[in-house]
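**Student:** Below are the sequence and a predicted model for it; my questions follow.
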Amino acid sequence: MLNVLLVEDDFDLAETVIAYLELEEINCDYASNGIAGLQLSQQNTYAVILLDLNMPGLDGLSLCQQVRSHGDATPILMLTARDQLTDKLDGFAAGTDDYLIKPFELEELAVRIQALAKRRSGQSQRLCYRDLEMNLGQHRVTRAAKEIKLSPTAWRILETLLRAAPDMVSRQELITTVWGEDGPDSDSLKVHLHHLRKAVDGPFANPLVQTITGYGFAIKAEDNSG
């Protein structure tokens, strides 16, 4: 039986989730706030942590960051009513592995838990699209097994795009994620993207770093098949 931790301040939802997961042979420890959740995560070993984003006191993002800062690689599934890409990128930046948007089907929750538990690599240590792979643990990027050297900024840009791939990331979202609120001018972003394209796409016939005119950027194949 899998052991998971649910950190959720909605008691009714938590009760429903716990009862359903028990039927799926998933044992669930429960904390109603972030502080209690952090304590349980430090005291016990879990296959997966289920984490509500909006909680009073210590919110989901802050809790996720603290779990990761302590070297805990337990997979984290964020439960949230927020469905904007910026919210997801903030969560991935904090260290979450996956998102489930409320309201969700309990069957899907159980499937996601099982998938994360099998992967058991903490925040995805490998981000992949087609033959492009980023290994976060080894700080290594390869394409078709060929190693690619990137500057720190190009690395952050690629990581942001790979986390969303093949979906698009707007220009402003990319700037905010990589540089923060006080981002550089557009020429600086253009230069870094030029170097990223040269490194990732230059030696290959099929480009993956795409500009979506009027919107932003994406890691996707030109045939749009994902």
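**Tutor:** Perfect, I can see it now. Residues are numbered from 1 along each chain as shown.
**Student:** From here on, just use CA atoms for contacts and neighbour counts.
**Tutor:** Noted.
**Student:** Tell me which residues touch Glu147, please.
**Tutor:** By C-alpha atoms under 8 Å, 6 or more residues apart in numbering, the residues touching Glu147 are 140-141.
**Student:** quick one: which helix or strand includes it?
**Tutor:** Using DSSP states H and E, Glu147 sits in strand 146-148.
**Student:** following that strand, which helix or strand comes up?
**Tutor:** helix 152-164.
**Student:** which other helices and strands contact that following helix?
**Tutor:** helix 85-94, strand 126-129, helix 171-179, helix 186-200, strand 216-219 (3 or more C-alpha pairs under 8 Å, 6 or more residues apart in numbering; DSSP states H and E).
**Student:** Buried residues, the following helix or strand past the second one. List them.
**Tutor:** On the C-terminal side of strand 126-129, the nearest following helix or strand under DSSP H and E is strand 132-135. By neighbour count on 16 or more other C-alpha atoms under 10 Å, the buried set for strand 132-135 is 132-134.
**Student:** what do you get for stretch 4-12?
**Tutor:** Within stretch 4-12, judged by 16+ other C-alpha under 10 Å, the buried ones are 4-9.
**Student:** Can you give the distance from that stretch to the centre of its chain?
**Tutor:** Taking the mean of its C-alpha atoms, stretch 4-12 sits 20 Å from the chain's own mean (C-alpha atoms, centre = their mean, to the nearest Å).
**Student:** okay, pairing it with this:
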Amino acid sequence: MRILLVEDDADLGPAIARALRAEHFAVDIAANGIDAGHLGETETYDAAVLDLGLPHRDGVSVLRDWRAAGRDLPVLILTARDAWSDKVAGFKAGADDYLTKPFRVEELVMRLRALVRRAAGHAATRLECGPIGFETQTGQFELDGLPLKLTAFEWRVLSALMLRKDTVIERLDLMERVYEGDADVDSNSLEVIVGRLRKKIGRDRIETVRGRGYRLTAGDAA
């Protein structure tokens, strides 16, 4: 899962990014409204965390322009503004959730996971595909009921496939959800990650659709 974090506080922004990365999210940071508007309209994100009080452009205007441009990514407003009028303005602009500062990082993470899950069309918090289970609120994967140990990149790939199981995810789309915007990505790095996942969950459970991408299926254990 790739998150756009829009936060101008020079200490808080990196601290939130570190906390999200510790939960396996890929994170891009924008510290002002102009950069936020550009990234939100041109890059692929599973969700955005958006502050309201930003340099150059207010967060509400950024969000309003995203929606006008047809960008439907889930947006969680994270701000010190707790007045009812600010909340109304945020939701009218197209926000999906609203969290005020100070906050607990654990709550932010759970809200983000819930937003991404619902955006993918899932109401239940636990997803299953054959013997693979995914507890979306904790981020824990299981195989045959036992915890599955994954690297951050493996988790991002498998979560993207799990949220859209039985659906082909194009290679470029999958890469955009796995790597941060400034990452130096090797041309075959995604294939390496998929290969490692196949060794952990079973070769036939991730299907390669030639010329398009990958699809997660119940598959066989072979």
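**Tutor:** Received it, and whenever you're ready, just let me know what you need. Bear in mind that the values here come from a model prediction, so they are computed numbers and not experimental data.
**Student:** closest to Lys118 of structure 1 among the buried residues of stretch 4-12 of structure 1?
**Tutor:** Val4 (13.0 Å; C-alpha to C-alpha).
**Student:** quick one: contacts for that closest one?
**Tutor:** By C-alpha under 8 Å, 6+ apart, the contact set of Val4 of structure 1 is 26-29, 46-50.
**Student:** Turn these into CSV, columns for distance to Arg82 of structure 1 and neighbour count.
**Tutor:** Shown next, in CSV, are those (distance: C-alpha to C-alpha, whole Å; neighbours: other C-alpha atoms under 10 Å):
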residue, distance to Arg82 of structure 1, neighbour count
Ile26, 26, 19
Asn27, 27, 18
Cys28, 24, 22
Asp29, 24, 17
Tyr46, 25, 19
Ala47, 25, 21
Val48, 21, 27
Ile49, 18, 27
Leu50, 15, 25
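**Student:** is it possible to export these to CSV including distance to Ser170 of structure 1?
**Tutor:** Formatted as CSV, the contacts of Val4 of structure 1 follow (distance: C-alpha to C-alpha, whole Å):
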residue, distance to Ser170 of structure 1
Ile26, 38
Asn27, 40
Cys28, 38
Asp29, 38
Tyr46, 35
Ala47, 34
Val48, 31
Ile49, 30
Leu50, 28
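**Student:** Figure out how far the helix ranked longest in structure 2 is from the centre of its chain.
**Tutor:** Within structure 2, and with DSSP state H defining each element, the longest helix by residue count is helix 105-119. Its chain's average C-alpha position is 9 Å from that of helix 105-119 of structure 2, according to C-alpha atoms, centre = their mean.
**Student:** and the helix or strand following it, what does it pack onto?
**Tutor:** Moving toward the C-terminus from helix 105-119 of structure 2, the next helix or strand (DSSP H and E) is strand 126-129. Applying 3+ C-alpha pairs under 8 Å, 6+ apart, we find strand 126-129 of structure 2 packed against strand 132-135, helix 152-163.
**Student:** Of those, which is nearest Pro55 of structure 2?
**Tutor:** Of all those, helix 152-163 sits nearest to Pro55 of structure 2, with 31.3 Å by C-alpha to C-alpha.
**Student:** before we move on, back to that, what's the strand holding Glu147 of structure 1 aligned against in structure 2?
**Tutor:** Alignment note (TM-score structural alignment): strand 146-148 of structure 1 is unmatched in structure 2.
**Student:** Can you give me the buried ones in the longest helix of structure 2?
**Tutor:** Under the neighbour-count rule (16+ other C-alpha under 10 Å), helix 105-119 of structure 2 has 108-109, 111-117, 119 buried.
**Student:** residues making contact with stretch 86-106 of structure 1?
**Tutor:** Here stretch 86-106 of structure 1 makes contact (C-alpha under 8 Å, 6+ apart) with 17, 20, 61-62, 64-65, 68, 75-83, 109, 122-124, 160, 163-164, 173, 177.
**Student:** any idea how far Thr211 of structure 1 is from the residue most central in space within structure 1?
**Tutor:** In structure 1, the residue lying closest to the centroid (C-alpha atoms, centre = their mean) is Phe92, at 3.1 Å. Applying C-alpha to C-alpha, to the nearest Å, the value for Phe92 of structure 1 to Thr211 of structure 1 is 22 Å.
**Student:** Leu189 of structure 1 now?
**Tutor:** On the measure of C-alpha to C-alpha, Leu189 of structure 1 and Thr211 of structure 1 end up 12 Å apart.
**Student:** ok so His24 of structure 2 is a helix residue?
**Tutor:** No. Assessed with DSSP: H, G, I helix; E, B strand; the rest coil, His24 of structure 2 is coil; it does not lie in a helix.
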